[in-house]
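Participant: Got a sequence here, can you model it:
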Amino acid sequence: MNIGRFADDNIQRFGEYDFLYHDGRWHTNVEMNRMANKLSNALKDMGIRKGDRVGVQLLNCPELMQSFFAIFKAGATLVPINPSLRIPELAYIYQDAGLSALISNMTYLDNIKAARKEAPSLKHVIMVGDSAPDGMFSFNEVTRKASEKIGIVETDNDDTAVMIYTAGTTGNPKGVMLTHFNWYTHVTGYFDLVLLDTWGVTAKGKLTEHEGGQSKSPVTEGEVFGVNRNRVSLATLPLFHGYGVFAVNLEFLAGGKIVMLSRWDTVEAMSAIQKYKATEFRGVPTMYIQLLNHPDIDQYDLSSLRTCICGSAPMPLEVARSWKKKYGIDIWEGYGLSEATTVNCGNVAGRRPPKYGSIG
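Facilitator: Next up is the predicted model:
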């Protein structure tokens, strides 16, 4: 099974719709998948094969999501990289992961040039945009030339899909190897057991047969924890972190829309919630604190929010209580770690009021 099929299954179930908003325009799910297919073929043409490691060093943007699924469909391993890392840290990850290719943009050119000197395996660098320096490739050019017809590379359940570097231990960051089955069971399990079963709705799963395997595609569209066609998720978490990757992948199953910010900005977040009627918000305690303390918070209408989730650090009790008092919405806390595919336990909305300070 290959989790790159999340994108194809989303189109089969829901048809074409506005899927991702970023930087002034909507991108449909069909458009996003088409670009992922073209980039995947371009990677194959460069010699990227099953099991090769491909880094993505970008802030949140459509090309980042397209790159993720292009890499999955090519059977390669995604290595998401924090673009703010310094040259020694980048060089370490490039070398330790054994990157064969890297997708980034011109903002980080100088750091990439310096860091790749320590990574002899890094042969191909693709720069988002219309142009690229000598010896590198333009994202727009390679996707323009590539075919959108693709044969998804079949991967085994235990093949590595994502390698996320985490500094949760002493010494250098470690590359956590997460399989296709890790991500598949994680996302579909959350969808089935948390989003659907919480509200007493049985997930009507169907088995979609694929060459070399099968995958489950839940088809229920009931009113469950926001799982309907009115679901709009505000994506502010960085997608080089597992928490952000999980939140985005969930929308492929839910058939929801994503409003994506390149990076966290309190005013942009408030404006986006109001303008696009965001219903889902996943954040960290600092984000909730900054929202509550912003002097202009009362100028924005955040009443569309229905689900607020917090992870990555403990939520101060006074913040959770203040949020509940102001908006009438509980903040549901959870806990996870990169080594276990990011989300492992938490309070579940709809079953009972949360116990603030508890992770479930």
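Participant: Could you use CA atoms for every contact and neighbour count after this?
Facilitator: OK.
Participant: Now name the helix or strand holding D158.
Facilitator: Using DSSP states H and E, D158 sits in no helix or strand.
Participant: count of neighbours near it?
Facilitator: 12 (other C-alpha atoms under 10 Å).
Participant: Distance check, the closest residue to it other than its chain neighbours against Y300.
Facilitator: Leaving aside its sequence neighbours, D158 sits nearest to T179 (C-alpha to C-alpha, 6 or more residues apart in numbering; 5.4 Å). Distance check for T179 against Y300: by C-alpha to C-alpha, to the nearest Å, it reads 41 Å.
Participant: Over to N105?
Facilitator: On the measure of C-alpha to C-alpha, N105 and Y300 end up 34 Å apart.
Participant: circling back to that earlier point, what residues are up against the residue nearest to D158?
Facilitator: By C-alpha atoms under 8 Å, 6 or more residues apart in numbering, the contact list for T179 reads 157-162.
Participant: Please list only the buried members of the residues you listed.
Facilitator: 157, 159-162 (16 or more other C-alpha atoms under 10 Å).
Participant: And the longest helix along the chain, what's buried?
Facilitator: For the chain, the helix reaching the highest residue count under DSSP state H is reported as helix 29-45. Neighbour counts over helix 29-45 (16+ other C-alpha under 10 Å) mark 29-44 as buried.
Participant: One more, please, to line up against the first structure:
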Amino acid sequence: MSSSNIWLDHYPYEVKPTYEYPNQNVAQFLVDTAQRYPARHAAIFFDTSLTYEQLLDSAYRFANYLVDGCRFKAGDRMAIMLPNCPQMLISYFGTLLAGGIVVMTNPLYTEDELTHQLNDSEASYLVTLDLLTEKVLRVQPRTSLRKVVFTSLKEYLPFPKNILYPLKMRKEGIRLKKDYGPKTLPFSNMLWQSTPRAVIYEVNAEEDLALLQYTGGTTGTPKGVMLTHRNLISNTLQSVHWSYGAKPGEEVYLAALPCFHVFGLTVLLNKSVYTGGTLLLIPKFEPDVILETIRKYKPTIFPGAPTMYIALIHHPRIRKYDLSSINICISGSAPLPQEVQEQFEALTGGKLIEGYGLTEASPVTHANNIWEKRKNGTIGIPFPDTEAKVVHPETGEAVQIGEIGELVVKGPQIMKGYWKKPMETAKVLRDGWLFTGDLATMDKEGFFSIVDRKKDMIIAGGFNVYPREVEEVLYAHPAVLEAAVIGVPDAYRGETVKAFIVVQADHQADEQELDRWCRRKLAAYKVPRVYEFRDVLPKTMVGKVLKRALVEQKTQQQSDGG
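Facilitator: Reported below is the predicted structural model:
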């Protein structure tokens, strides 16, 4: 990397501009750490702990069952449709140990969304919760799934919660089964019937895929981002070097970010395991649970999304809790308001910094310094071994300092490409540079700021929502003539989804009807929260809806007090 990159002047003394990254399987992280800290808690899940020795034992068992009992081959895809729980860790590392490719799958997906991802990835196996097994079995005939592995949260709950859990589910109208038929396999049986024989598939880290992480596109069509072992290893180590003040074998990570998203996967799961940390696994973000977890286990590192910090700041009993154990917080997924940063730092006494990344970069490319110079309102400076520049969106030529252009990045964490989409890959990967689609500026000290995000994309509560996908669902409703979806400011979620609707002349539809329709076809975070019915929508001369005009009208209404 050239020393002419001006941001290097703001690197802490402890951080080098370049590092070596091992050519190995990502699962080697677990193997090495289990040797260094066998008795250290790798994870704690509602008072049940799992040591590194126990985690590796279970991961070996999972891998050996796949290879010996399922004829699982290197390169086969394993979909993991789990929240943050011990089974997610075991499945992730077990699949990698067996040479498989992990396909992280959002448990909130509808049947249509799940069917698309399974078919596109050609996943052979899927591991999920008993709560979701019947949904998966309904889509299985339309996919290449050979086996569905099911597990239950109660398997790793302490007494008496493991006894009360089925009763609670039954009270909510959910009846859990011990057997879901011949196409399924209990997760617990895989571990009991297998052996903890040491096994790790030797990979070519630069070429072999570790992860297919699905994301939306500007067209609304989800794409599988191909992340190699080297991609994940390098971004994990970049994150470790950036937080140089963290102590190996001592840190406790509050794992509230879902690890089925690449942000949580890298800055929580991979990073914690590499450094011998303890993961406090939270399956669902609930402020009361988070605060009690902080009180009991004293986490030191808390990566999150702005909505998480906002929820805690405004919790009615926040002043009754001691948050002083928290030293490091890295905020991503959405812009971090300065007021939130200042308030949360005042509550904890720790540091809360904003970073930037995208799925195609494993995901982190930029971050503010944790203990050295930072600039509020910026995404900070590029990570070690990461180059970045701002270019003209049309010509690709670098723009002057302070000018707005498209942010492009290059580094070892940049994806191999989009799964089975060479043309889409060629559009965003050029000579090793990833064209992010985000408009940005760089100041004279090398600090970058995002001016605008990818066209039309909405980030609601840390989740990416692509308007085209929502619009297509709305258009499928028989009463909808026209639909346009935009993001509007929301005090808690950052942005929320708003739909503008024109109803067919001979039909009727109200907000409740469209809400029910969308909830049957979309994950909950994609469903519009606000509807506005209109007679017409503003359009260009060729008939394309002018979303910019809708945004401007909304802004004008707000400034007028409407």
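Participant: Any idea what the TM-score is?
Facilitator: Overlay of the two chains. TM-score (TM-score structural alignment, normalised by the length of the first structure): 0.88; 329 aligned residues with a C-alpha RMSD of 1.4 Å.
Participant: and L78 of the first structure, what pairs with it in the second structure?
Facilitator: Under the alignment defined by TM-score structural alignment, L78 of the first structure is paired with V102 of the second structure.
Participant: That match contacts G94, correct?
Facilitator: No: using C-alpha atoms under 8 Å, V102 of the second structure is not in contact with G94, being 9.8 Å away.
Participant: I'd like the distance between F181 of the first structure and F14 of the first structure.
Facilitator: 24 Å.
Participant: Looking at these two, which is more packed in?
Facilitator: Comparing F181 of the first structure with F14 by neighbour count (other C-alpha under 10 Å), the higher total belongs to F181, at 19 against 16.
Participant: any idea what that one aligns with in the second structure?
Facilitator: Aligning on TM-score structural alignment places F181 of the first structure opposite R230 in the second structure.
Participant: same deal with R13 of the first structure?
Facilitator: Under TM-score structural alignment, R13 of the first structure pairs with R36 in the second structure.
Participant: and that match, how far is that from E469 of the second structure?
Facilitator: Counting by C-alpha to C-alpha, the gap from R36 of the second structure to E469 of the second structure is 47 Å.
Participant: So which of the two has more stuff around it?
Facilitator: E469 (19 against 15).
Participant: Give me the mean distance between the host helix or strand of V102 of the second structure and the first structure.
Facilitator: Here V102 of the second structure sits within strand 101-104, counting by DSSP H and E. Averaged over the aligned pairs, strand 101-104 of the second structure sits 0.3 Å from the first structure after superposition, using mean C-alpha distance after the TM-score superposition for the first structure.
Participant: outside of the helix or strand that that strand is followed by, which residues touch it?
Facilitator: As assigned by DSSP H and E, the chain's next helix or strand after strand 101-104 of the second structure is helix 111-121. Helix 111-121 of the second structure has contacts (C-alpha under 8 Å, 6+ apart) with 77, 79, 103, 105, 135-136, 139-140, 142-145, 212, 214, 222, 224, 419, 521-522.
Participant: ok, and the closest non-adjacent residue to the residue nearest in space to the middle of the second structure?
Facilitator: Closest residue to the average C-alpha location of the second structure: H261 at 2.0 Å, with C-alpha atoms, centre = their mean. Distances taken as C-alpha to C-alpha, 6+ apart place M104 nearest to H261 of the second structure, at 7.3 Å, with adjacent residues excluded.
Participant: Fine by me, we can end here.
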